[in-house]
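Engineer: just coords:
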């Protein structure tokens, strides 16, 4: 939605209104002209017909009932069609998250990025010492690796569960409750006396920690306009890659000097601090929730029960949203675009988590390094991710330039314009993997396999951002389900690949990694396929957006 220039005209009961003024709304517009709002309809429940019905509900004040409540600082008038005082965002409404200052928006964006980093960090930090639990509980390496597998499986469950609850209760309550549960269940891992306790606590933490990963994208959409959102989303999307690669670095040194249990204690302290800061600093941003709170406040202040939001006039049951959240991602998964993008992102996510166990084989077993020193080799991956995120403003500007050619003609830019970064970034990953594979001989310098992480990290984020944008533009009303399908698939891939990475590397450093390099090379065809044939594929789809 575009910005609105005029602030609402304050009501004064002593005003002497002329007949011309009587036919104007409090915003200065004609009564026959619907009031425009700054917030978009929230499509998370993904019912296009219902969303369209809600969008048709516009506030047209009734000229026969121009009275307002003195306690109503927003001076809502009675709507001529519904008979209610429709509570919606007014022009330049300071409580609308879209109208917050850029400083406040960036503060919240960085805070949410730190939360996301913490969640991702928790998935990888325990790999800093996998030998300690193995010896303590007298179990195999594969069983200890399940502490990573089960945590990442939890990431795949979150998108199917938490989004509907956030639509019903708001984002803030979901952030605060799930983060608290996740932090609490770090404790059993730190004090576990058997492997079962450790595994169950990791699974529960993973499920609870997945909520922020699921909701942060929505929170950023609440505060940033579409044309401003690219850079903010780049900050957020870098966190899921930076967190895991920083985990082994920090966890390795903790494990070397304090033991594996202290990895959990440090993670508890750090996560606890972030939780407290999130509770204190992250406000509610969900537009529907904020408007409902305003309506309840006005009913309490004025005693007038006519205050309603348009969403209350067309309510959506939580059970209906749950059905959509649980089943529609699987329906969309069979869509060719969703399926192949999910496959590609599964390969990328699998590679990220594969490094957790491939690096220790190459550097600890092959070169005799400590866990802490091996953790340093993840830094080039992080540098690649950061550099890729730094390019986000330029990529966003390039997209807007290409899209302008369509918007100037009154056309909607095709989703395929989102694929240019993907068509470039896809080549960096196999290049990095081949370098890592064939420089990983124990007798060779550490420089080759270490620096190989840079092109991988750079390519990871270019691919991730472009893939998400392409899915959103391709499926519009069903974007939440398309992204949930992708997230579930990639999480299962990341969880599964760690179970056989060590065995694959023991067969051959060179060919074990080369297999993954060839797979990623084959995936390079996917963005080109959709660039040339994506519009035709969408035209035949039941769910895809065909406004090209």
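Structural biologist: Done, it's in. Predicted model, so just to flag it, every value in this text is computed and none were measured.
Engineer: CA atoms for contacts and neighbours, from now on please.
Structural biologist: Fine.
Engineer: mind listing what the residue nearest the centre of the chain touches?
Structural biologist: What sits nearest the mean C-alpha location of the chain, by Cα atoms, centre = their mean, is residue 217, with 3.8 Å. Counting by Cα atoms under 8 Å, 6 or more residues apart in numbering, residue 217 makes contact with 233, 236.
Engineer: What helix or strand is it located in?
Structural biologist: Element membership for residue 217, per DSSP states H and E: helix 195-223.
Engineer: For that helix, buried residues please.
Structural biologist: 195, 198-216, 218-223 (16 or more other Cα atoms under 10 Å).
Engineer: give me the number of residues near residue 450?
Structural biologist: By the measure other Cα atoms under 10 Å, the count of residues near residue 450 is 23.
Engineer: Would you check that it makes contact with residue 438?
Structural biologist: No: contact criterion Cα atoms under 8 Å: residue 450 and residue 438 do not qualify, at 11.9 Å.
Engineer: now do the same end-to-end measure for stretch 411-420.
Structural biologist: Terminal residues of stretch 411-420 lie 20 Å apart, using Cα to Cα, to the nearest Å.
Engineer: Could you pull out the buried residues of it?
Structural biologist: Applying 16+ other Cα under 10 Å to stretch 411-420 flags 413, 414, 415, 416, 417, 418, 419, 420 as buried.
Engineer: Tell me which two in those are the farthest apart.
Structural biologist: 413 and 420 (13.6 Å; Cα to Cα).
Engineer: which outside residues touch stretch 505-515?
Structural biologist: Against stretch 505-515 from outside (Cα under 8 Å, 6+ apart): 358, 361, 362, 433, 434, 436, 437, 438, 440, 441, 504.
Engineer: try 10 Å
Structural biologist: 351, 354-355, 357-359, 361-362, 366, 430, 433-442, 501-504, 517, 520-521 (Cα atoms under 10 Å, 6 or more residues apart in numbering).
Engineer: so how far is it off the chain centroid?
Structural biologist: 33 Å (Cα atoms, centre = their mean, to the nearest Å).
Engineer: And that stretch, what's buried?
Structural biologist: Neighbour-count burial for stretch 505-515 flags 505, 509, 510, 512, 513, 514 (criterion: 16+ other Cα under 10 Å).
Engineer: Of those, which belong to helices?
Structural biologist: 505, 509, 510, 512, 513, 514 (DSSP state H).
Engineer: Second structure for comparison follows:
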């Protein structure tokens, strides 16, 4: 079928094309091929002889592929413009980028979890109470929530590499100061500075993943990213306990200093700039040397086939100003607050449990630093295993849900008198916005229920976490009758369910805010860390006042109430 037939069909009442549906044969009046990311508009075409008279619908050759890989493989007919891939990075390059940002995210967890086994020792060294030393955890969590609200928007405007370089410089300097600290006040202040540098790696990494992945693959990639984020939950306390028991608690911060310095060298050498407002799909080369390298090497080595015609690469997204209020506005935007509150409460309860573990296991079971560190392995293993399995299952469930949705739409079209397509002004604006701002290459129509597709499993994780939080508290309450293995096993399930919930909600936020993915992650981080800061500051006073069992029963009750509220709202 000719391009003329497609134009006439569109002119007969169909809605403007969705992202990528302009296809390979459309050209502007001056003959320059329209890029795939151009806003939908009526095509003006030159005369092309019909090859299939009487055809009434667009052939598959004119449909854009759903994924970057298929985009690179679609054959181009003579005189046609090849489809522009969502990203130029091929699978090995994506794997390297995901590995780098996942490793970068480990620093937030290491700085937090490696410190837990040392809490009783640091309290004795500075001659302060456990409640005061727990404030160094609380202050860390507060700045862990606040810092990404600055660095996330910076990375969304100035570039991912710039944000990474700044945050790692701050983090390394703070670690050196902590290793040399002489009093409690210095320790408290430098923990805040350390958190400012490390916490933002989560928001920036989520932004990078949003830059290079489509919706259909994002759940699995986000699961890998969460696993990198949570590896320190398993390894950090073990390393921290061993270092504290053999070399003293200051060796913990010297270890992190060396780790961050070495990794920063790899980050500078291997991580390309991915921000779509600067490099589009990776095919545009920025002028700044900091952003240009090593992107130019990736461009030369990529195996993704790109259009050879000049002007076929997509334009970069519209540049924005740094907006530090962006995460706050996402917190109060339509649809996001219930999910963020749900995630924040579950994360806070989880953090309350693992923060209290060090003191409770020392007091109730008489464990030393190294032994306490070993008890954290179950929590970390549950987090890592859960995030891998959940990420893969999220992708499978999303594809299954999408296929069912598409089948229902096709059935409705076939059964109706005519094809019905959303043509409202608001609907077209949404699709156009996602396209121009580097959104996904699928599911841009308003009819796709993205919330239901992403969040169907969240209630299951919530109920499981509630049950094991209660069991964790009462097992420690009756420690003389119940083996220590029971609360340790509980931490495995608590870690798995808490991180599965976090991965689900974070993937959903990146989906609905594709042009502000780092800011969306920062908003989630802000809420969960502030809630966790409040929880960790009151957990020991509650335990001392009403007991371990009732403390965590109340926590589970709050989780259940939030879940019920979410189900009612949705």
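Structural biologist: Nice, thanks for sending it over. None of the values given here were measured: they were computed from a predicted structure.
Engineer: about what we covered before: in JSON lines, list the buried residues of stretch 505-515 of structure 1 along with distance to residue 370 of structure 1.
Structural biologist: Shown next, in JSON lines, are those (distance: Cα to Cα, whole Å):
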{"residue": "505", "distance to residue 370 of structure 1": "18"}
{"residue": "509", "distance to residue 370 of structure 1": "19"}
{"residue": "510", "distance to residue 370 of structure 1": "22"}
{"residue": "512", "distance to residue 370 of structure 1": "23"}
{"residue": "513", "distance to residue 370 of structure 1": "22"}
{"residue": "514", "distance to residue 370 of structure 1": "25"}
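Engineer: Quick check: of those, which lies closest to residue 536 of structure 1?
Structural biologist: residue 514 (34.1 Å).
Engineer: which one in structure 2 is aligned with that closest one?
Structural biologist: When structure 2 is aligned by TM-score structural alignment, residue 514 of structure 1 is paired with residue 553.
Engineer: And for residue 449 of structure 1?
Structural biologist: Match for residue 449 of structure 1 (TM-score structural alignment): residue 487.
Engineer: Tell me how far its match lies from residue 551 of structure 2.
Structural biologist: The spacing between residue 487 of structure 2 and residue 551 of structure 2, counted by Cα to Cα, is 15 Å.
Engineer: Mind jotting down where the helices sit in the stretch 201-350 of structure 1?
Structural biologist: 229-258, 260-281, 287-302, 310-313, 318-333, 336-359 (DSSP state H, counting those that start in this stretch).
Engineer: again, but for the stretch 51-200 of structure 2
Structural biologist: Under DSSP H, counting those that start in this stretch, the stretch 51-200 of structure 2 gives helices at 68-73, 91-113, 119-126, 130-146, 148-157, 160-179, 184-198, 200-212.
Engineer: Pull up the overlap in contacts between residue 413 and residue 420 of structure 1.
Structural biologist: residue 399.
Engineer: Just confirm residue 37 of structure 1 is within a helix.
Structural biologist: No: read with DSSP: H, G, I helix; E, B strand; the rest coil, residue 37 of structure 1 is coil and lies in no helix.
Engineer: what's around it, how many residues?
Structural biologist: Quick note: residue 37 of structure 1 (other Cα under 10 Å) scores 20 neighbours.
Engineer: Just to check, it is in contact with residue 91?
Structural biologist: Yes: between residue 37 of structure 1 and residue 91 there is a contact under Cα atoms under 10 Å: 7.0 Å.
Engineer: what's the spacing between residue 532 of structure 2 and residue 568 of structure 2?
Structural biologist: 25 Å.
Engineer: neighbour count winner among the two?
Structural biologist: Ranked by neighbour count (other Cα under 10 Å), residue 532 of structure 2 and residue 568 place residue 532 first, with 25 against 8.
Engineer: from memory that one sits against residue 555, does it?
Structural biologist: No: counting by Cα under 10 Å, residue 532 of structure 2 sits too far from residue 555 to count as a contact (11.9 Å).
Engineer: Which neighbours do the two have in common?
Structural biologist: With Cα under 10 Å, 6+ apart as the test, residue 532 of structure 2 and residue 555 both reach 345, 346, 348, 349, 350, 352.
Engineer: Most neighbours of all these, which one?
Structural biologist: Most surrounded of these: other Cα under 10 Å gives residue 346, at 30 neighbours.
Engineer: What's the match for it in structure 1?
Structural biologist: By TM-score structural alignment, residue 346 of structure 2 lines up with residue 348.
Engineer: likewise residue 201 of structure 2?
Structural biologist: So, by TM-score structural alignment, residue 201 of structure 2 is matched to residue 212.
Engineer: Also residue 245 of structure 2?
Structural biologist: Alignment note (TM-score structural alignment): residue 245 of structure 2 maps to residue 256 of structure 1.
Engineer: hang on, the earlier thing: specify the local secondary structure of the match of residue 449 of structure 1.
Structural biologist: Taking three-state DSSP as the rule, one finds residue 487 of structure 2 in the helix state.
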